[in-house]
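1. Pasted the sequence and its predicted model underneath.
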Amino acid sequence: MDGSSIPYQLRINKAVDRILFIELLHRINRVSNISDYSYVGFGGPYMEDFKQVHLALGIKKMVCLEMDPAVMQRQIFNYRSRHLQYVNASSTEYLKNFDPRGGHILWLDYAIPSQLGQQLMDIRKAIGVLKPLDILKVTLNANPTCISYERPDTVKKSEEIKIMQEGRLKTFEEMTSPYAPNNLSKKDIEGNTYYKTLFSTFRNCISSVPLSADQYFQILSAFHYKDDGHRMLTITGVILHKSEFRSFLKKTRIGHWRYHNLSQFDPIEINLPNLTAMERQRLDECMPLDTSPVSKYTERRVAKTLEKALGFSIVRSKKENEALFYNYAKYYRISPLFSRISL
């Protein structure tokens, strides 16, 4: 999957992830002046991440990494700034000489699952050189169907699924060694669980980085969502002194932010329905709804309230319908509404 091929206005879940990232940075801004940071990331042809980071936080020093010269031409056309530097390089190439002086925000937004091994090496390299209060955000492709495997020339139909599952598991373990969780099974590489396996692999990867005795990488948030049919996993964290963790929590109040993942539980799902303006207006009349505690009962209760208000289901599947209504109630405040305008 190449995210650059997907119109930005159709990527609602990713847009919510971006907004949550900005919210998190605003909280970190209480302990460190984010507007003085440098932002390094992948812009895509639309450069929306860079625009939002600058407009919302006042960040001026920005570096956009792009390997495709044709895409870079489009980026330059869509977003020009004297504070923005375009670099024709991969993250691997850029990190070889990366010397983060001053505060840094680094977003490694990966989409190609076959390069997972190298991506983990990039993540280790980044964490190894980032300084206290520097921020790292990582997005990984969590779609197991994109994991390649060796398929025999002749396969009995009854054995196809087994061979596929075993092949994907073998490939994953080879790509992620030595960071893959122990005792993985075929079920750990399936669609409903693979993002959890990937999250555990990420945690093993970062914990293996040799930092100074009083420093570590603190995960602050973790989400998973579908983007053009592919599930993505996105994780944000900060380099901290262990002795300053309590002070950091007190000043940022991240523990009171409902989307945090300080305890490194399973990533939170972002799954917004595609709604018309009229449908949103009707649902918003019911807001806010209590979406806690996280449970199937809460999900059903919220979904029942919103479905009754709307008068119909969003999709045919009852389970998926409940999840969509519940997610809307959880993210309605930051859910974007894309509309056509004439210029």
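-> Here it is on my side, so go on.

2. alpha carbons only for contacts and neighbour counts from here, please
-> OK.

3. Spatially nearest residue to residue 304 (excluding sequence neighbours)?
-> residue 322 (7.8 Å; C-alpha to C-alpha, 6 or more residues apart in numbering).

4. so which strand or helix has that neighbour?
-> According to DSSP states H and E, residue 322 maps onto helix 318-331.

5. Then residue 305?
-> Assigned by DSSP H and E, residue 305 belongs to helix 296-310.

6. From residue 11, how far off is the one residue sitting closest to the centre of the chain?
-> Geometric centre of the chain, nearest residue: residue 234, 2.2 Å, by C-alpha atoms, centre = their mean. Applying C-alpha to C-alpha, to the nearest Å, one obtains 15 Å for the distance of residue 234 from residue 11.

7. Strands along the stretch 1-150 of the chain, start to end?
-> 38-42, 61-65, 84-87, 104-109, 135-141 (DSSP state E, counting those that start in this stretch).

8. putting a second one here so we can go through both:
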Amino acid sequence: MPSNYTTRPNKHVDRELFVELVGRCLSNTQVDRCAYVSMGGPQMADHIAMYRRNGISKLYSFDLEQNIVLRQKFNAPTYETICETHTAAELPAKLDDISQTLDVDRLIVWLDYTGAKHRGAQLAEFQTLLWSLSSGDVARVALDASLPSEKLKAGLPEKIRDQHFPAMKALLGQEFGEFNPEDFELESLNDMPTYLSACLQHLCDRTAAMFPDGSISYTPMLQTYYIDSAPMFTATILVQDAQGLPLAPDGFGYLANDWGDIESLEVPELTAREKSYLDRLLDRDAQGLTDELGYDIARAAQMSRQWSSFKKFHRFLPQFLHVEIK
């Protein structure tokens, strides 16, 4: 799967929502006292967006593959951007040095995971990251929201092996271990984002309890679910002090009210001409849109959902322009 976000509209919208949220969080903050840290990928798309849109110039990126890190250095938005080779598990121990090197007192960190085989370990890494952050910091995690592999059913007791969702629930319990919400009822793939959010809530509650004076708490600001090369779930979390400060930016139109509040992103794939034209038809319902165009922009079963998603997130969709760099 290519890493070009403009050919993956749901992922593009997800990233744009996150970038705008960060801008709202920093509205009363000195931007030069803040650093953005993430797995930048070879194109450094989110680092470039954070620099251009929010003015964050203190940037840190990492990856386990040396060749990707070399590409990150080439594509970095500023010559001062730091790109290093290491794992996500090693990041929390490096945060103090990163803060000192970049001379910042506030961090925004995104751990962007892929694959559904090691999600329990990924959440354990994210918990260690949360433990290492301070009030005012922002932590974001992206997780594969697929059901476990069917092949794993063979290792389950025979009495539930042939019952699909009870089997999936049992496999999730094995995979997520201490983060698994045992009372969760799994009935379809559509329950996975809610399940992962419940895992994160449990994780955050356990992490906050490690601070006996109640000095730290974790509040979800944005949760999303979308289909890319695989179903994906993201959560952006604000670290707050004992007084619940800093507050989440109430001017952000997609702010989560609680852990159950998840934005579903299902925007249609459109040409630039269609996107421009549809921006003027936001007062139409799905049938009115089809009547205006003379054709559907999505399959019949998806039409209503995709049009609703377009109307809600249309300003975040990618713009396709032909550019030559000589």
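-> Sure thing, it's come through. From a predicted model like this one, the values you see are computed outputs, not experimental measurements.

9. quick one: stretch 178-192 of the second structure to chain centroid distance?
-> Averaging C-alpha positions (C-alpha atoms, centre = their mean, to the nearest Å) puts stretch 178-192 of the second structure 19 Å from its chain's average.

10. Then stretch 122-141 of the second structure?
-> Counting by C-alpha atoms, centre = their mean, stretch 122-141 of the second structure is centred 13 Å from the centre of its parent chain.

11. Please tell me which residues of the first structure that stretch aligns onto.
-> Under TM-score structural alignment, the counterpart of stretch 122-141 of the second structure in the first structure spans residues 119-138.

12. got the buried residues for the matching stretch?
-> Using 16 or more other C-alpha atoms under 10 Å as the test for burial, stretch 119-138 of the first structure gives 119-120, 122-128, 130-131, 133-138.

13. Which of those fall within helices?
-> Of those, the ones assigned to helices by DSSP state H are 119-120, 122-128.

14. looking at the alignment, what does residue 7 of the second structure pair up with in the first structure?
-> In the first structure, residue 7 of the second structure lands on residue 10 (TM-score structural alignment).

15. got it, and residue 297 of the second structure?
-> Aligned counterpart of residue 297 of the second structure in the first structure: residue 314 (TM-score structural alignment).

16. mind listing what the residue nearest to that match when sequence neighbours are not counted touches?
-> Nearest residue to residue 314 of the first structure in three dimensions, chain neighbours excluded: residue 321, at 6.0 Å (C-alpha to C-alpha, 6+ apart). Contact analysis of residue 321 of the first structure by C-alpha atoms under 8 Å, 6 or more residues apart in numbering lists 303, 313-315.

17. Let's see that with 7 Å instead.
-> For residue 321 of the first structure, the contacting residues are 313-315, by C-alpha atoms under 7 Å, 6 or more residues apart in numbering.

18. same question, residue 108 of the first structure
-> In this structure, residue 108 of the first structure makes contact with 41, 137-139, judged by C-alpha under 7 Å, 6+ apart.

19. Next, format those as TSV and append distance to residue 342 of the first structure.
-> Listed next are the contacts of residue 108 of the first structure as TSV, based on distance: C-alpha to C-alpha, whole Å:
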residue	distance to residue 342 of the first structure
41	31
137	35
138	36
139	33
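
20. Of the residues you listed, which is the nearest to residue 15 of the first structure?
-> residue 139 (13.3 Å; C-alpha to C-alpha).

21. So the closest one sits against residue 231, correct?
-> No. Using C-alpha atoms under 7 Å, residue 139 of the first structure makes no contact with residue 231, being 10.5 Å away.

22. neighbours around the closest residue to residue 300 of the first structure other than its chain neighbours, how many?
-> Of all residues not flanking residue 300 of the first structure in the chain, residue 322 sits nearest, at 6.0 Å (C-alpha to C-alpha, 6+ apart). Using other C-alpha atoms under 10 Å, residue 322 of the first structure has 24 other residues around it.

23. cool, residue 184 of the first structure as well?
-> Using other C-alpha under 10 Å, residue 184 of the first structure has 13 other residues around it.

24. ok, now residue 168 of the first structure?
-> With other C-alpha under 10 Å as criterion, residue 168 of the first structure counts 22.

25. Aligned against the second structure, show me the partner of it.
-> So residue 168 of the first structure corresponds to residue 168, using TM-score structural alignment.

26. Chain neighbours aside, what residue packs nearest to its match?
-> In space, and not counting its chain neighbours, residue 168 of the second structure is closest to residue 148: 6.4 Å by C-alpha to C-alpha, 6+ apart.

27. swap in residue 193 of the second structure?
-> That would be residue 233: by C-alpha to C-alpha, 6+ apart, it lies 5.9 Å from residue 193 of the second structure.

28. Please verify my assumption that that neighbour contacts residue 143.
-> Yes. Contact between residue 233 of the second structure and residue 143 holds when scored by C-alpha under 7 Å: they sit 5.3 Å apart.

29. Tell me if the residue nearest to the centre of the first structure really is in a helix.
-> No. Applying DSSP: H, G, I helix; E, B strand; the rest coil, one finds residue 234 of the first structure to be strand, outside a helix.

30. What sits closest to it if chain neighbours are left out?
-> Using C-alpha to C-alpha, 6+ apart, the closest residue to residue 234 of the first structure is residue 139 (4.2 Å).

31. List the contacts of that neighbour.
-> Residue 139 of the first structure neighbours (C-alpha under 7 Å, 6+ apart): 108-110, 232-235.

32. ok, now residue 334 of the first structure?
-> 16, 19.

33. That one -> the second structure?
-> By TM-score structural alignment, residue 334 of the first structure lines up with residue 316.

34. who's in contact with stretch 273-292 of the first structure?
-> For stretch 273-292 of the first structure, the surrounding residues in contact (C-alpha under 7 Å, 6+ apart) are 298, 306, 309-310, 324, 329-330.

35. Show me which pair in the residues you listed is furthest apart.
-> The span of those, defined through C-alpha to C-alpha, is set by 298 and 310 at 18.4 Å.

36. Thank you, goodbye.
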